[in-house]
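J.: would you be able to build a 3D model of this:
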Amino acid sequence: MSPLDRTLVLYGREFDGFTRAFSEQFALVPELPARAELIEIKALEDIVLDGPEVLDGSIDLLLLNTDWLPSLIASGRVLPLDTYLANSPPDGWPDAWVPSLRALQTGPDGRVYGIAYHDGPVMLIYRRDLYESPDEQAAFVGKFGYPLAPPRTWREYLDHAHFFDRPEAGLRGTVLAGLPDQHNNIYDFLTHLWSRGGELVLPHRTSGLDSGAAHEAITFLHDLWHVDRVVDPAAAGWDSVESGVHFAAGEAAMMVNWCGFAALSADPSSPTHGLVAATSAPAGPDGSVATMNAYWVLAMAAGCTEPDRAYELIRALAAPEMDVITAQSQGSAVRRDTWNRPDVQALAPYYSALESAHAGARAIPRDPGWPTMAEILNEMMAAVVSGTDPLKQLAQAHDELQAFLGGSA
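T.: Just a heads-up that it's a prediction; the model follows:
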C-alpha cells in the first residue's frame, strides 16, 4: 500500500451525531481516506491521556475534549498546528470562530493544538409547549405567585422542577447526568459554584472548596436527587448523551445541559420535535450566570506518521460545508457563518443565541494537573449522587485538592 492510500485513523467519543457526520464528511474527501473509531468517553480519555497508541503511530487524529488539552500539551502528546495554519489555513480562519472557541486549544506557549469541531456551551433547555400552555401558566401562578417563564435564577429553577415533576405521568422536573465519568457530574457542580461567586482554585493555588458558595452548590445538587427528588433515580447511571436522549424523549420539563442536545429534537419523528427552546442558564443569588465552556477539537496525535495528510483532513473538516453537515447530523456547529444560516437555525433553537452565550463562557482551570483535580471532584460527586452526606464529601474533596495543589505548585 502506498502512503497515499493509507487510511487515516481518528479516535473520538461514541455519539450518534459524530458517527453520522464523519460518515458523510469522509465520503466528501475520498482523496484523504479515513475511518473513525468512536468509543465510550472514559475509554477514550484513558487512551488520549495515557495510551501508547497516541505515540506509536496507531492513531493519526483525535477528537478530544478541551479539558484534556493542558495535560496533553504539557506531556507532548499532541502536535502544534501553527505552521500549517500559517501556510494553509481553513476557510475563514480565525475569525469564523468566536474567540472562546479558539482559546482553549491555545497552549501556554501561544501555539495552537486543535480546531473546534463540536460546540457547547451549557444552556437552559426547556419544553416550550409546557411553558407556553395557558393551563400550566395559570396553575403555576396559583401555586407560586409569579408568572411561568424560563427560570432566571436557581431558586426559580427549583420551583419549576417541583411544579413539573409528575413521575406518574412520565414527566420529571429536570434531568441530570449522574454517571461518574468526570463530565457532566463535575460540570454541574462547577456551574453552581461559579454562579454563586465561588472558585475551584484560588490565587496561590489553594483549594476554593471550603467556601459558602461550594457548600450551597453541593447541597443544592444533593437535594435535587435526594430531598426534592425531582430527578429520575435512573439518571444516576446516565452520561451526558443519555440525559439528552431522555430529555428529547419528552421525559422532563427542562435541563441545564450542553445546548447541542437540543438538536436531538430536530428529527421530525422525535416526541419533542418543534417543542424545545434554549436560553441562558439560571443565575446565582447575585445575578451571576456561569456558562460552562468545553468543546471537542480535532487534534493531531504526537505519533502521527503522516502529519501533512492528517492536517489536510482537519482543514477539510473545518470547512463551511462540513460544519453544516455536523449541524445536520445533530452535532453542534462551531462556525459563526453556520450559526447565522436560516436553515441551520431551523434545526435547533440555540444557534441564534450561541454567540451571546459564548460572550460570558468559562472553562475548567487550564492546568496540566486537571485530570487529578477532576478525579477528586468525580469521587465527590459520585458519592453525592449515591446519597452520601454532601458536606462531608465536600470537606474530604477540599482536603484532597488542597494537598494536591500544595504538592504540585
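J.: drop to CA atoms for contacts and neighbour counts, all remaining ones
T.: Fine.
J.: and the residue nearest to Gly197 when sequence neighbours are not counted, how many residues sit next to it?
T.: The spatial neighbour of Gly197 that comes closest, neighbours along the chain excluded (CA to CA, 6 or more residues apart in numbering), is Ala213 at 6.3 Å. Applying other CA atoms under 10 Å, we find 20 residues neighbouring Ala213.
J.: show me the contacts for Ala213.
T.: By CA atoms under 8 Å, 6 or more residues apart in numbering, the contact list for Ala213 reads 193-194, 196-198.
J.: quickly find the element holding it.
T.: helix 212-226 (DSSP states H and E).
J.: can you give me the buried ones in that helix?
T.: Going by neighbour count (16 or more other CA atoms under 10 Å), the buried part of helix 212-226 is 213-226.
J.: before we move on, back to that, in TSV, list the contacts of Ala213 along with distance to Ala278, neighbour count and secondary structure.
T.: As requested, those are arranged in TSV below (distance: CA to CA, whole Å; neighbours: other CA atoms under 10 Å; DSSP: H, G, I helix; E, B strand; the rest coil):
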residue	distance to Ala278	neighbour count	secondary structure
Leu193	22	25	helix
Trp194	20	22	helix
Arg196	22	23	coil
Gly197	24	18	coil
Gly198	25	22	coil
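J.: to compare against the first, here's another:
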Amino acid sequence: MKFRRAGDRQSIGVYLTAAVTALVLVAAGCGAGGGSGAESSTLTVLVEGGGKAELQPVADLYKKETGTTVELVELPYDGLYDRVQTELGSGKASFDVAALDAIWLSAFSAGVSPLDDLFTEDVKRDLFPGLVTEAQVGGSYVGMPVWTNSEILYYRTDLFGDPKEKAAFQAKYGYPLVPPTTWKQYRDAAEFFTRDANRDGQTDLYGTDVKGAVETEWLATVSQTGAKTMVLDPSSGQVTIDDGRHLEALNFYTSLLPYAPSGAAQLDWAGAQNLFYQGKLAMMRFWGHAYTQTPADASVKGKIGVAPMIAGPGGIAGVPGAWYLSVPKATTKQDEAKKFVAFAYAHNDLSIKTSLGLVSRISAFESQAGVAGRENYPAILATLKSPATVARPATPKWQEIVNTVLTPMLQKAVAKGADNAALLKQAKAQIDAIVQ
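T.: Next up is the predicted model:
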C-alpha cells in the first residue's frame, strides 16, 4: 500500500514503512482482501456527529479495494465518550477503531494501541506540527489525525468593501479598513462597526461577539500572546494560567465587551453563529468548516469573507480542533484496524467534498488553492501552520478543568467589574487541586 499526496488520484505517494506493509499483507492473508477468495471481514468504527459523513467515502473505497466492510457507528458526543471509556476500561471492546476528540487522547491512551510505525517522516511532514505533538502521549503515537479544524476570522464583505465605510474608517483611525490581522485592528474594527444602524435609538449592529460559555476562543487568544503553554505545562505539571500572558489574553478578550451584544456569559458557538447569520455582527471568530454551511435564508448569505485567525503579540494562533483514529488494544483485529487507519490517512482528500469538508493533511488543504467555495481552506491552513498555534495540554484531567474551572472563570470575567488577575489566581488554585 502507498500513501498518496492528497488530491492526487494516482499512487504517487511514499511507501508505508516495512512494518506497516507487513500488516497489510497479514490482513490480506487473513481474508481481509476482496481478491483473496476468502470470506470478507467487517470492521466496526465508532464516530461522532458529522464524523460518519467525513469517513463514509473512505469506508466505501476501502470496501471496494479490500473487500472488508467498514461499519460506521454514529454516536452523540457524550455517548461516544461514555462508550469508549466503558469498553476500554473493561478490556472488552465491541469496536475496532474509534474516532477520538483530541482532548480525549490522554484519558484513553492506556487502552489504545501504539501507531508509531504509521508516523513516518513523510507522514509527519504532511501533518500540522500541533497535530503531530497532540497525537503522541507518553512517548507513543496513539491516534492518526483524520480531520482538523481551527477558528478563523469571518467578516461582512458588504461592510468592509463599502467605499463610505472605508473612507470613514480611514478618517477616524488613520489607516485603511481591511480584514483585521492584529488585536488592535480587530478592536478598532469592532468599535467602528458597533452602532445604531437603523437609527431607532438602540444598538443593533455590533463589531464582534464575546463568547463566555466556551473556552476555546480565549485559549486561542492565550496562544496569540506567544505563550508556549496553555493553562498548564504538561511536561512539568506546573499550572501557568495565572502568568502574565494569560492575563494579557484575558484582558484583550474582555476589552471587546463594549462592542459585543449583552449576555456574553451565556453565549456559546451556536448563539454566536446565529447572531452573525442574522446580520447583527460585523465580524466573528469561528470554526473554519462553517464557511460552506451558511443557511440559504441568512441575511449575510453571499456577503461573508474569511481570513486567518487574528494575531496577537506572538502571531496568528488558533486551537487545533482535531479528531484522531485510534485502535483499542482489546480488538482482535489489530492488523486490519491499523490497515484501515493507514488507508484513511492515504485517502484523506476524500473528505474534502463531504458535509463538513474537513481534512487533516497539509497537502489536502493545499490541493484546494484557488478552488471556488474553498476560500476557508487557505485561512485554516495559515492558522494551523502558524508557529504560535499550539495544541491543548495533554492531560486526562482536561475536560474536568474546562467544565469546572475555565468556563466558569470566563463567565465571571465577562461580567461588569471583573478582576481578571484575581480570577486567574483562583483558577490556578482550582486546577492545582485537580491535577495533584
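J.: residue in the second structure paired with the residue nearest to Gly197 of the first structure?
T.: Aligned counterpart of Ala213 of the first structure in the second structure: Arg245 (TM-score structural alignment).
J.: quick check: closest non-adjacent residue to the most centrally placed residue in the second structure.
T.: Centroid-nearest residue in the second structure, with CA atoms, centre = their mean: Gly321, separated by 1.5 Å. Leaving out its chain neighbours, the residue that sits closest to Gly321 of the second structure by CA to CA, 6+ apart is Asn149, at 4.7 Å.
J.: if we can go back for a sec, list just the nearest of the contacts of Ala213 of the first structure to Thr66 of the first structure.
T.: Trp194 (19.0 Å; CA to CA).
J.: strands along the stretch 101-250 of the second structure, start to end?
T.: 136-137, 140-141, 144-147, 151-156 (DSSP state E, counting those that start in this stretch).
J.: of these, give the one that comes closest to Gln430 of the second structure.
T.: The nearest among these, by CA to CA, is strand 136-137 at 24.3 Å.
J.: quick one, helices of the stretch 51-200 of the first structure?
T.: 69-75, 82-87, 128-131, 134-144, 154-164, 184-195 (DSSP state H, counting those that start in this stretch).
J.: between the ones you listed, which one is nearest to Glu321 of the first structure?
T.: Closest among these, using CA to CA: helix 82-87, at 19.0 Å.
J.: report the separation between Arg335 of the first structure and Leu313 of the first structure.
T.: Using CA to CA, to the nearest Å, we find Arg335 of the first structure at a distance of 17 Å from Leu313 of the first structure.
J.: which of these two has more neighbours?
T.: Arg335 (26 against 21).
J.: alignment lookup: the more buried one to the second structure.
T.: Match for Arg335 of the first structure (TM-score structural alignment): Arg361.
J.: ok, its match - contacts?
T.: Here Arg361 of the second structure is in contact with 6, 126-128, 147, 345, 348 (CA under 8 Å, 6+ apart).
J.: among these, who's most crowded?
T.: Those, ranked by neighbours (other CA under 10 Å): first place Asn348, 28 neighbours.
J.: roughly how far does that residue sit from Glu74 of the second structure?
T.: For Asn348 of the second structure, the distance to Glu74 of the second structure (CA to CA) stands at 19 Å.
J.: quick one: map Pro307 of the first structure onto the second structure.
T.: Pro307 of the first structure maps onto Gln334 in the second structure, by TM-score structural alignment.
J.: surely its match meets Val327?
T.: Yes - under the criterion of CA atoms under 8 Å, Gln334 of the second structure makes contact with Val327 at 7.2 Å.
J.: which neighbours do the two share?
T.: Overlap of the contact sets of Gln334 of the second structure and Val327 (by CA under 8 Å, 6+ apart) consists of Asp96.
J.: mind giving me the packing neighbours of the longest helix along the first structure?
T.: Counting by DSSP state H, the longest helix found in the first structure is helix 390-408. Contact partners of helix 390-408 of the first structure among helices and strands, from 3 or more CA pairs under 8 Å, 6 or more residues apart in numbering; DSSP states H and E: strand 206-207, helix 212-226, helix 370-386.
J.: so how far is the last one from its chain's centroid?
T.: Per CA atoms, centre = their mean, to the nearest Å, the displacement of helix 370-386 of the first structure from the mean C-alpha position of its chain is 17 Å.
J.: mind listing what's buried along it?
T.: 370-371, 373-385.
J.: quick one, it and helix 184-195 angle?
T.: 100 degrees (axes from the mean of the first three to the mean of the last three CA atoms, to 10 degrees).
J.: list the contacts for Val334 of the first structure?
T.: So Val334 of the first structure contacts 97, 101, 116-119, 323 (CA under 8 Å, 6+ apart).
J.: farthest pair in those residues?
T.: Leu101 and Asp323, at 13.9 Å, using CA to CA across the contacts of Val334 of the first structure.
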